[in-house]
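Asker: okay, sequence plus prediction incoming.
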Amino acid sequence: MDDERPLTILFAPESAYGPTNHCIGLGNILLKRGHRVVFASESSWKNRLEPLGFVEALIDLAEPPADPSGDLDAGKFWADFIAETAPEFRKPTLAQLESFIQPTYQALIDGAMYCEPHLREIIAEHKPDVIVQDNVVGFPALTTTDAPFVRIMSCNPLEVRGDKVPPTFSGYPVADQRGWEAYRAEFDRTLRPMWATFDGWVQEQGAEPLPDLEFIATSKVANIYLFPAEADYAGLRPLDWTWHRLDSSVRETDAAFELPDVVRDRPEGSGLVYLSLGSLGGADVDLMQRLVDVLATTRHRYIVSKGPQADRITLAGNMYGDAFLPQTSIIGHVDLVITHGGNNTTTEALHFGKPMIVLPLFWDQYDNAQRIDELGFGRRLSTYSCTDRELTGAVDALLADQDLRERLARIGEQIRSRDGLRKGAAILEHVAQRQRAVSP
């Protein structure tokens, strides 16, 4: 057998921008190494992955419309779902377990069940050397083939539970265990019946039983998670040899970005701030407009990623923005990042050594917000109830904290030197090559 033949790597990311962008970054490195990269992505990503050099093997997570009119917006499946449930984001994380976390898991499960037959067809057609899943629920089609399965965990590392770390999605502090037991009990009460039904279905498809109250299997050969060593919970929640940490994974496919005059030419003593609530958080027009209006009162300059409702958001004179921006080409230019706390943006800000203000909305964003706050890398604010003064005061304080900015700049240099992007690609390449070597 010729071991120099290109490998076929199949990525199956969640439809949201975060996991898909993470896989795009890794896939791009593998393409440059001469391999064939297939994306089994949700169908709204049609014609968005192929121009990057990937093979599109698209799936539907629900019955497609009878008469679709043109291409869907990428990630529309989840953008629509989040928009419908946005009022739940105003609730504390304990209450969100029943009103948001459970319905979200159910939607993910429904999608996994719906696409199972098609996924099996895709795998049979493309015969991957390794299958890479970046999701929060399992797809039996991906774990019951001859190809090795690698799990990528794009969320905050608390998705892997432990007695000495706060409960997943809680946003609770490491140093204060009050509330942990009650949250875990509510997590069990709310999610166990759904988990039991899903676990039964997973086993019916020929896959092994899921770990208790977990919705995705852990790989026996390699698992990858994304979080810098300087912010990790490693000493509190040991992981076995199959787990690999990527300190960052900043894709190299974003377009270059030149600062527009409106934000490049700014008054002495003012800072440059990047504001993004992600593709899903940006759909909350009222929230985005309120942030823009408050920040307009400061002397600073802002680059705003307006999101899918861009035409409904009016920027002020001290701002530049667009619906979607090349984030990884921007963060290095700014002095501060205001974010929803998605794991990609959080780790990218640390990669470039930037302080953060985190305004969490859902899922692991609360965990990231709390971690950044308790480590002193920035501030966690209440997304919907923080006052104007709290927001502008946090901006002024973080921009004026020269010691913090210098500390984070040093951390950023260390993170960049560890080159998580190429480390991740090498892990996938190694698993695939090892499988090929032992295959008949």
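Answerer: Yep, that arrived.
Asker: all contacts plus neighbour counts: C-alpha atoms, from now on.
Answerer: Noted.
Asker: which ones are touching residue 428?
Answerer: 130, 150 (CA atoms under 8 Å, 6 or more residues apart in numbering).
Asker: where does it fall, secondary structure wise?
Answerer: helix 420-438 (DSSP states H and E).
Asker: could you give me the buried positions within that helix?
Answerer: By neighbour count on 16 or more other CA atoms under 10 Å, the buried set for helix 420-438 is 420-425, 427-429, 431-433, 435-436.
Asker: and if you look at stretch 270-277?
Answerer: Buried, per 16+ other CA under 10 Å, within stretch 270-277: 271-277.
Asker: let me know the secondary structure of residue 320.
Answerer: Using DSSP: H, G, I helix; E, B strand; the rest coil, the structure places residue 320 in strand.
Asker: my guess is it contacts residue 259. True?
Answerer: No. Residue 320 lies out of contact with residue 259 (CA atoms under 8 Å); the separation is 9.1 Å.
Asker: of those two, who's got more company?
Answerer: Of the pair residue 320 and residue 259, residue 320 is the one with more neighbours under other CA atoms under 10 Å, namely 19 against 13.
Asker: leaving out the residues flanking it, which one is nearest to that one?
Answerer: residue 303 (4.9 Å; CA to CA, 6 or more residues apart in numbering).
Asker: give me the distance from the helix or strand harbouring the one you found to the chain's centre.
Answerer: For residue 303, the element it lies in under DSSP H and E is strand 301-305. On the basis of CA atoms, centre = their mean, to the nearest Å, strand 301-305 sits 21 Å off its chain's mean C-alpha point.
Asker: got another, please set it beside the one above:
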Amino acid sequence: MERRTHIAMVSIPAHGHVNPSLEVIRALVGRGHRVTYANAPSFGDVVRSTGAELKPYESTLPGPDETWTGDPIDALTIFLDDAIAMLPQLRAAYADDRPDLFLYDIAGAPARLLAEEWEVPAVQLSPTFVAWDGYEEEMAPAVDAMRSDPRGADYYRRFTEWLTANGSAVTDSIAFQGRPARCLALIPRVMQPHAERVDPAVYSFVGPILGNRSHQGTWTRPASAEKVLLVSLGSEFTDHPDFYRRCVTAFGGLADWHTVLQVGRHIDPAMLGQLPSNMEAHSWVPQLAILEQADAFLTHAGMGGSGEGLYCGTPMIAAPQAADQFDNADRLVALGVARRVDVATATAEELRKALLSLTTDPDVRHRAARIRQELHEHGGADRAADLIEAELSQPLRPSERVSSA
């Protein structure tokens, strides 16, 4: 019996890093490949739902009930510590089960190291924007500022020492993470900064890839709702009871609007008190099912939510809080499909004004519809699977080989 091609995916236990890849994994399994997926046991059910086999490892990342400081150096250090702890676990898990190709999330750096060591091809799956020509020069001031901090200097030193100790051909941490030999960007190309300066020989834009999410549940638009607004700050940055109360004041009782509030695991919906008849609040909702019926989306502008909003053609109010959300929010505004507000300072009046100005502007509606059409024609999971299968027959690139020095 002919052996099936073994494709190994490596990611971290975070929905923003796992969800964008799931339909790609499902498509590869559907084509008859054997796919293993290295992640924490807590994501076992999610992984197995695609038909892939879980390769469990113990992650050192903060758990769902722990908080991040918001400091970028702290975050980078946490990810590096996790990668260092992950590598020996991956080596043991795959030593007698070596894949024909590695797929890896941007936080799955150990997979690239093993790919180099075992001389198998590797493809990065990026859930966020990728490097462009001139990226390093433009990022130099921010990197220099971090290097001037003793904690940042220690981070870069440790990363280089780790890469060197493991025989990587690329020992600069920024190049190792940001300059893969091959990458599929699981985001809309319209969300990519300087897209015209991205190397198409390395990076292919295939996202967002959303798939069928009926297993998450459904949502029915109330018959009395002329328009629907979804308010969701994602899964991590949701501990904002005051902001949700301002949303209740801003949108409660607003003529012709029905508002759905997703408040996350940190907030009990009961904390918001008695809601107006045109509002509902939940800890979690089937976001995509609502967006497909919504007329507006107040989002934290994570890349996942931004992509879903664009895919559904839903105008957005962006309320960024951390990481890439600020750049994403600015990009949505530049695309002409969003307004930006500040979670900490936006008043109820400002929130209401942003919603009404956004949804009464015909240019916003037309631009959102045009982008939606482009994304639906983009290719999705099948195109991504085609590109991954093409890499199985390619010779290793120089950056994928272990240095002989």
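Answerer: Cool, got the structure. In this text the structure is predicted, and so the values were computed from the model without any measurement.
Asker: structure 2: which residue goes with the residue nearest to residue 320 of structure 1?
Answerer: Matched to structure 2 by TM-score structural alignment, residue 303 of structure 1 sits across from residue 260.
Asker: likewise residue 384 of structure 1?
Answerer: So residue 384 of structure 1 corresponds to residue 344, using TM-score structural alignment.
Asker: for that match, which non-adjacent residue is closest in space?
Answerer: Leaving out its chain neighbours, residue 344 of structure 2 is closest to residue 243 (CA to CA, 6+ apart), at 7.3 Å.
Asker: which SS class is that neighbour?
Answerer: On the basis of three-state DSSP, residue 243 of structure 2 is classed as helix.
Asker: if we can go back for a sec, export the buried residues of helix 420-438 of structure 1 to JSON lines and tack on distance to residue 297 of structure 1?
Answerer: JSON lines is the format used below for the buried residues of helix 420-438 of structure 1 (distance: CA to CA, whole Å):
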{"residue": "420", "distance to residue 297 of structure 1": "39"}
{"residue": "421", "distance to residue 297 of structure 1": "39"}
{"residue": "422", "distance to residue 297 of structure 1": "42"}
{"residue": "423", "distance to residue 297 of structure 1": "43"}
{"residue": "424", "distance to residue 297 of structure 1": "42"}
{"residue": "425", "distance to residue 297 of structure 1": "44"}
{"residue": "427", "distance to residue 297 of structure 1": "48"}
{"residue": "428", "distance to residue 297 of structure 1": "48"}
{"residue": "429", "distance to residue 297 of structure 1": "50"}
{"residue": "431", "distance to residue 297 of structure 1": "53"}
{"residue": "432", "distance to residue 297 of structure 1": "54"}
{"residue": "433", "distance to residue 297 of structure 1": "56"}
{"residue": "435", "distance to residue 297 of structure 1": "58"}
{"residue": "436", "distance to residue 297 of structure 1": "60"}
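Asker: so where do the helices sit in the stretch 101-250 of structure 1?
Answerer: Ranges of helices in the stretch 101-250 of structure 1, per DSSP state H, counting those that start in this stretch, are 102-126, 140-143, 180-204.
Asker: deepest in the core, which of those is it.
Answerer: Among the helices of the stretch 101-250 of structure 1, ranked by average contacts under mean count of other CA atoms under 10 Å, first place goes to helix 140-143 (a mean of 22).
Asker: mind giving me the packing neighbours of that helix?
Answerer: Helices and strands touching helix 140-143 of structure 1, by 3 or more CA pairs under 8 Å, 6 or more residues apart in numbering; DSSP states H and E, are helix 102-126.
Asker: mean deviation, the helix it packs on versus structure 2?
Answerer: Once fitted to structure 2, helix 102-126 of structure 1 is off its aligned match by 1.2 Å on average (mean CA distance after the TM-score superposition for structure 1).
Asker: just want the angle from that helix to helix 180-204.
Answerer: For helix 102-126 of structure 1 against helix 180-204, the angle by axes from the mean of the first three to the mean of the last three CA atoms, to 10 degrees is 30 degrees.
Asker: what sits against residue 27 of structure 1?
Answerer: 37, 54, 425.
Asker: now which residue in structure 2 aligns to it?
Answerer: Per TM-score structural alignment, residue 27 of structure 1 is aligned with residue 25.
Asker: and the angle for the host helix or strand of that match with helix 380-392?
Answerer: Using DSSP H and E, residue 25 of structure 2 sits in helix 22-30. Orientation check (the same axes, to 10 degrees): helix 22-30 of structure 2 against helix 380-392 gives 60 degrees.
Asker: give me the buried positions along helix 22-30 of structure 2.
Answerer: 22-29.
Asker: out of those, who's nearest residue 247 of structure 2?
Answerer: Closest approach to residue 247 of structure 2 among the buried residues of helix 22-30 of structure 2 (CA to CA): residue 22, at 32.5 Å.
Asker: from memory residue 114 of structure 2 sits against residue 91, does it?
Answerer: Yes. Between residue 114 of structure 2 and residue 91 there is a contact at 7.2 Å, judged by CA under 8 Å.
Asker: the helix holding residue 25 of structure 2 vs structure 1, average distance?
Answerer: Looks like 1.3 Å for helix 22-30 of structure 2 (mean CA distance after the TM-score superposition for structure 1).
Asker: against structure 1, where does the helix or strand just after that helix fall?
Answerer: On the C-terminal side of helix 22-30 of structure 2, the closest following helix or strand by DSSP H and E is strand 34-39. With TM-score structural alignment applied, strand 34-39 of structure 2 matches the range 36-41 in structure 1.
Asker: quick one on the thing from earlier: am I right that the match of residue 384 of structure 1 is in a strand?
Answerer: No. Counting by three-state DSSP, residue 344 of structure 2 falls outside a strand, being coil.
Asker: how near is it to residue 302 of structure 2?
Answerer: Distance, residue 344 of structure 2 to residue 302 of structure 2, using CA to CA, to the nearest Å: 17 Å.
Asker: which of those two has more residues huddled nearby?
Answerer: residue 302 (27 against 11).
Asker: now the alignment partner in structure 1 of the more buried one: closest residue in space that isn't a chain neighbour?
Answerer: Here residue 302 of structure 2 is matched to residue 342 in structure 1, going by TM-score structural alignment. Counting by CA to CA, 6+ apart, residue 342 of structure 1 lies nearest to residue 365, which is 5.4 Å off, once chain neighbours are set aside.
Asker: ok so, going back, pull the contacting residues for the match of residue 303 of structure 1.
Answerer: 228-231, 279-282.
Asker: one step back: as a markdown table, the helices of the stretch 101-250 of structure 1 with distance to residue 294 of structure 1 would be great.
Answerer: Compiled in a markdown table, the helices of the stretch 101-250 of structure 1 are given as follows (distance: least, CA to CA, whole Å):
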| stretch | distance to residue 294 of structure 1 |
| --- | --- |
| helix 102-126 | 31 |
| helix 140-143 | 47 |
| helix 180-204 | 34 |
